[in-house]
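Novice: Next one to model:
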Amino acid sequence: MKISNNIDDNIREFKRVYSDCSDIKMQEMYVGKNGKLKCFLAYIEVILPGGKLADSAFSKLSDFLMTIDEENVKSTIENDKACISELALKYTMEESVQIMLTGDAVMFVDGCGFAIKIPGSGYPAMSVQETDSEKVIRGSNEGFSDSIKTNTALIRRRLRSTGLKCREINKGVRSHTNVDLLFVKDLVKPGLVSRIQHLFLQFEIDQIADSGVLEQFAEKKWYSPFPQIQTTKRPDVAVMALLEGRVVVLSDNSPVAIILPATMNNFLKTADDYYNRTIAASFARLIRYVAAFMSMTLPGLYLAVTNFHTQILPTSLLMSFYEARLGCPFPQVIEVLMMELAFELLREAGIRLPGAMGNTIGIVGGLIIGQAAVDANLVSPIVVILVAFTALCSFAIPSEEFAFSFRILKFAVIIMSAWLGYFGFLITIYWVLLHLTKLRSFGYPYMMPFVGAELNGYEDEKDSIIRFPLRKLKKRAIFADENQRTKLKLKNKERRKE
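Specialist: As a prediction, the model looks like this:
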């Protein structure tokens, strides 16, 4: 519906749309030299409270309109003779109605067939804070906030390049949530951004409450326990992904950015891997890979060995296991499952409980329950140690979504190992590896660079389990455009050799 030149028609339609909305302030006023030109201003109360009206673009515009003739108002606004760059004109009622929902004000002027968008202060939101996850020893501790504009600015501050592009789409039939697709134009592969945008435009939903909604619609194999899209709360991680030729998706009202495509190797990296020296970074990565494997396999391997293949254990160790289990009424598999489920319950309770109380439940609760179970001869001490060590391994995985995959698969390994012993253990590991080799993230092998490393001349292997020195990482990851793979050029080689 086009906006009428008659302001009374526009006011009537606007009030009809926003009837029964007490939080929306609407007021009529008159401008012009003679004060006879009727205007109408509408805004959400919290966006432009009374004290801020005097400091807003609306104040500058109204002051200017009071100095010109009524018949010149339309041409003045259309030609931006008021020199207020923040103003924008909307020519349909649908657009003008949506203006306020993005945190701006809207103004109608009699005789003008358009609405004026006046920027407001935006919705209240949390400011930039330190991340409560993805902790690093070295590097920035800034995290994303709930405001998409703030998050975009945090990325812009770190990547001051004209090649950084931001494409905005609107999702949510009722929520009208802003979603930004960020990419570096000359680094991203042709067609990837359009493919991602088309993927998001394929569905309609009432509300996008968090970027996790977009993540679920973007994953092709939703039934896989492994996430095919990386998430982060850190702007520096998002910038690193952009410089690899990947796409970062931000959703309003969410402090979590999603990065795509992603491979298994991306989930085991941290930001400070690139801020620390090669030896320290490589050692930390090796620990994470070992921890990821053990968090899934350790309880199952214990059951397979102690129930079926005791001959591979030294006699003294086997006797220690036997003596520790004296008096325990349950089979070993029940012991392990019982303690694993108790620990998962403690972990979930610690997350839901507030602040210090949650940390207390996680630590003290685990100690008390474990000690009480051992004293009551319900479980053996070795099982408590085993479960605690497995939990430590899962905490060493940087990505929570990726760690959750191993926590789920751990129970499959336990059941198969208790049923078929070492053969059940191997069958489960084989199935997981087979699934990982078949998994794709927007066409890229999930196991890169451990499979398909030749696609990028084996350059990605230099940044996998072992992180080569930065001077050796001259090529970008496989995600980048083929013509922009070089990211590091060294100069003055002769002088450096000296």
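Novice: Could you use CA atoms for every contact and neighbour count after this?
Specialist: Will do.
Novice: what about the strands in the chain?
Specialist: 24-31, 37-44, 88-90, 105-109, 115-118, 164-171, 177-184, 230-232, 247-251, 257-260, 440-441, 444-445 (DSSP state E).
Novice: out of those, nearest to Gly355?
Specialist: Of all the strands of the chain, it is strand 230-232 that lies closest to Gly355, at 21.9 Å by Cα to Cα.
Novice: Now do the closest one: everything it contacts.
Specialist: For strand 230-232, the external contacting residues (Cα atoms under 8 Å, 6 or more residues apart in numbering) are 134, 238, 256-262, 266-267, 399.
Novice: Show me how far it is from its chain's centre.
Specialist: 4 Å (Cα atoms, centre = their mean, to the nearest Å).
Novice: can you check stretch 435-451 too?
Specialist: 21 Å.
Novice: quick one: contacts of that stretch?
Specialist: By Cα under 8 Å, 6+ apart, stretch 435-451 touches 219-221, 228-229, 260-265, 452, 458, 460-461, 464.
Novice: tell me which residues of it are tucked away?
Specialist: Applying a neighbour-count criterion of 16 or more other Cα atoms under 10 Å, one finds 436, 439-442, 445-450 buried in stretch 435-451.
Novice: number of nearby residues for the closest residue in space to Leu409 that isn't next to it in sequence?
Specialist: Among residues not flanking Leu409 along the chain, Met296 sits closest, at 6.2 Å (Cα to Cα, 6 or more residues apart in numbering). For Met296, the neighbour count with other Cα atoms under 10 Å is 26.
Novice: Please look at Met296 and Phe404 and confirm they touch.
Specialist: No: if you go by Cα atoms under 8 Å, Met296 and Phe404 don't touch, sitting 10.1 Å apart.
Novice: Before we compare anything, build this one as well:
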Amino acid sequence: MSFKWSPRTEKKHRKKEIVHEMGFQEENHQLQQDLDEVLHRIKNELGNSPDVIVRTFQIGNGPQNWVAAVYMEGLTDKEKINDFVARSLLTEPDDVLLQSSHSLSIFDVIKTRALTVGDVKVQSDWNGMMHAILSGDIIVLVNGFANCIIGNLRGGEQRSISEPQVEINIRGPKDSFTESIGTNISLIRRRMKSPKLWMESMRIGNVSQTEVAIMYLKGIAEDRLVEEMRRRLKDIRIDAILESGYIEELVQDQTFTPFPTVFNTERPDVAAGNLLEGRIVVLVDGTPNTLILPTTFSQFFKSAEDYYQRFDFAVFMRMIRYFSFLLVILVPSIYIAVTSYHHEMIPTPLVINLLAQREGVPFPVVIEALLMEAAFEIMREAGTRMPRAVGQAVSIVGAVVLGQAAVQAGVVTAMMVIIVSLTGIASFTMPGFTLSTTARLIRFPMMLAASTLGFYGIIMAIILLVAHMASLRSFGIPYLSPFAPFGLQHQKDTIWRSPFKTAITRRD
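Specialist: Prediction:
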């Protein structure tokens, strides 16, 4: 029977070559019993890297009773290794072996009675052992046994828990997520001591093997939602996951939209609150940004501080945020429309003042607005990327100097500087930073629509924008809910925040 080559076969063989070159095995391989062969293979697969530490010990008087401990320097806690592994293998096993029964093997004695590590498990798969080494665990190999003992002694340098950098509140907890997924899970569990808080973990990324965990409250989160989240994560095929933004883009329902359909936060209290509402929290190792699904439009206007202060003040601040969102996307376009097409809508003294300001300005009002908005975005980006010691000062001084110089040079009007400054400040009022970015993007096509058809262009753009938002879904949930479709019983925590004494119903 002859073998017929096909493009699919070529692609399959090429995939095997790539996987082999990266050092990953497609099939599970069992460990060998010879200790020297196993150690030699580990060193070869890791390129004889100097940060791979191998320590050997002789247990008892037998010539075959050799034990090796393997770990990665910098990923494992050295103090714990010396206290819980090295000291145990060097001092205790001889006495333990003499007192143990003859039915116990040296492997079982080391696993159950010699090591003082809390989290210990046995692994016979080669890929599982290599992943444990690269994750910072310590591997204990015993000569003559085709298994290894994995001890969780992960350590190394990690950033400590600090205050949030983006979601800043006056009242409330001051801790935030870190780059360690274990620390982030513990921060959530400290707030929710319930056996219904379930967690599932998996590894995503052919090369990075990044640990991704989902957390949800069993019985509150819908089973259909949990299953859909699990399926989408398992369907991801990518080489590496370096930040939660990779997961966000790969699991969202619709990619080509300016609106964020996945909420992210760095605050554990925000994650715990969303768990109580039946949502799913996705934690990614190596990033402090945690994803929350499903997401609605109103969620980006809620702050954790809304639930720590009086309800009336929380309602007032939410109204300010919604109003600020409308300011960002509409004020520049309205100014362009009334100055270009609808002078009759402006009071006569104000029209005379605006026309006097525009004398000598060489650009149409739409070009003037686009130039000022672009200059403001450049200064915002420069202030973000510059060192913190000078970034904020440079952005503020640059905005003041540039605006004053532009007005004195007759390039732009003073009213345009006021409008651009107002919209820029209003964009910072929204707790969800991603929605602030969306508003900044939307105002540019809104200004173009206003310069083309005036208020008719603005109205048409708003209709298209609302229609697009109504078509969005986040894991099957309408993006504009509970506004559209409207549900009166679900309006207790949108713009209005009901007092805690009022019964708050959970959507089932």
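Novice: So after superposing, what's the score?
Specialist: Between these two chains, after superposing, the TM-score reads 0.92 (TM-score structural alignment, normalised by the length of the first structure); 475 aligned residues with a Cα RMSD of 1.8 Å.
Novice: quick revisit: mind listing which of the buried residues of stretch 435-451 of the first structure are in helices?
Specialist: Counting by DSSP state H, those place Leu436 in helices.
Novice: which one of the buried residues of stretch 435-451 of the first structure is nearest Pro119 of the first structure?
Specialist: Phe442 (37.8 Å).
Novice: Contact partners for the counterpart of Val364 of the first structure in the second structure?
Specialist: Using TM-score structural alignment as the criterion, Val364 of the first structure maps onto Val397 of the second structure. Val397 of the second structure makes no contacts at all, as judged by Cα under 8 Å, 6+ apart.
Novice: which residues in the stretch 151-300 of the second structure form helices?
Specialist: In the stretch 151-300 of the second structure, the helices defined using DSSP state H, counting those that start in this stretch lie at 181-191, 223-234, 244-251, 268-276.
Novice: tell me the two of the contacts of strand 230-232 of the first structure that are most distant?
Specialist: Every pair of the contacts of strand 230-232 of the first structure checked by Cα to Cα; the farthest is Glu134 and Pro261, at 19.5 Å.
Novice: between these two, who's got more neighbours?
Specialist: Taking other Cα under 10 Å, Glu134 of the first structure and Pro261 do not tie; Pro261 has more neighbours (24 against 17).
Novice: What lines up with Ser471 of the second structure in the first structure?
Specialist: Using TM-score structural alignment, Ser471 of the second structure pairs with Lys438 in the first structure.
Novice: repeat for Glu73 of the second structure
Specialist: Using TM-score structural alignment, Glu73 of the second structure lines up with Glu45 in the first structure.
Novice: what's the answer for Gly410 of the second structure, then?
Specialist: Gly410 of the second structure maps onto Asn377 in the first structure, by TM-score structural alignment.
Novice: try Val120 of the second structure
Specialist: By TM-score structural alignment, Val120 of the second structure lines up with Leu87.
Novice: Its match and Ser56 of the first structure, how far apart?
Specialist: Using Cα to Cα, to the nearest Å, Leu87 of the first structure is found at 11 Å from Ser56 of the first structure.
Novice: what residues do those two have in common as contacts?
Specialist: Pro119.
Novice: Compare the strands of the first structure and give me the one nearest Ser282 of the first structure.
Specialist: strand 230-232 (21.1 Å).
Novice: what's the mean deviation for the closest one versus the second structure?
Specialist: Once the two models are superposed, strand 230-232 of the first structure sits on average 0.3 Å from its counterpart in the second structure (mean Cα distance after the TM-score superposition for the first structure).
Novice: That strand corresponds to what range in the second structure?
Specialist: So strand 230-232 of the first structure sits over residues 263-265 in the second structure, by TM-score structural alignment.
Novice: Who are the packing partners of the helix ranked longest in the second structure?
Specialist: Scanning the second structure for the longest helix, with DSSP H as the assignment, gives helix 311-340. Here helix 311-340 of the second structure touches helix 365-385, helix 414-426, helix 433-453, helix 455-471, going by 3 or more Cα pairs under 8 Å, 6 or more residues apart in numbering; DSSP states H and E.
Novice: Please work out which of these is packed deepest.
Specialist: helix 433-453 (a mean of 20; mean count of other Cα atoms under 10 Å).
Novice: That one aligns to what range in the first structure?
Specialist: Under TM-score structural alignment, the match for helix 433-453 of the second structure is residues 400-420.
Novice: Please apply the same query to stretch 30-39 of the second structure.
Specialist: Under TM-score structural alignment, the match for stretch 30-39 of the second structure is residues 2-11.
Novice: What are the buried residues along the matching stretch?
Specialist: 3-4, 7-8, 10-11.
Novice: Closest one of these to Ile196 of the first structure?
Specialist: Ile3 (34.3 Å).
Novice: for stretch 344-358 of the second structure, the distance to its chain's centre please.
Specialist: Worked out by Cα atoms, centre = their mean, stretch 344-358 of the second structure lies 48 Å from the chain centre.
Novice: meant to ask about stretch 191-200 of the first structure
Specialist: 18 Å.
Novice: residues in the second structure aligned with that stretch?
Specialist: So stretch 191-200 of the first structure sits over residues 224-233 in the second structure, by TM-score structural alignment.
Novice: and if you look at stretch 157-177 of the first structure?
Specialist: Taking TM-score structural alignment, stretch 157-177 of the first structure hits residues 190-210 over in the second structure.
Novice: Could you work out the end-to-end span of that stretch for me?
Specialist: Termini of stretch 190-210 of the second structure sit 24 Å apart (Cα to Cα).
Novice: contact partners of it?
Specialist: By Cα under 8 Å, 6+ apart, the list of residues contacting stretch 190-210 of the second structure reads 22, 131, 189, 211-219, 233-234, 236-242, 269, 272, 284-285.
Novice: Now list the buried members of those residues.
Specialist: Applying 16+ other Cα under 10 Å to the contacts of stretch 190-210 of the second structure flags 211-218, 233, 241-242, 269, 272, 284-285 as buried.
Novice: can you count the residues close to the match of Gly410 of the second structure?
Specialist: The burial count for Asn377 of the first structure: 17, using other Cα under 10 Å.
Novice: need the contact list for it.
Specialist: 327-329.
Novice: Among those, which one is most surrounded by other residues?
Specialist: Cys328 (15 neighbours).
Novice: Tell me who's in contact with the equivalent of that residue over in the second structure.
Specialist: Aligned counterpart of Cys328 of the first structure in the second structure: Val361 (TM-score structural alignment). Going by Cα under 8 Å, 6+ apart, Val361 of the second structure touches 410-413.
Novice: try Met339 of the first structure
Specialist: Counted by Cα under 8 Å, 6+ apart, Met339 of the first structure has contacts 383-384, 387.
Novice: Which residue in the second structure aligns with it?
Specialist: In the second structure, Met339 of the first structure lands on Met372 (TM-score structural alignment).
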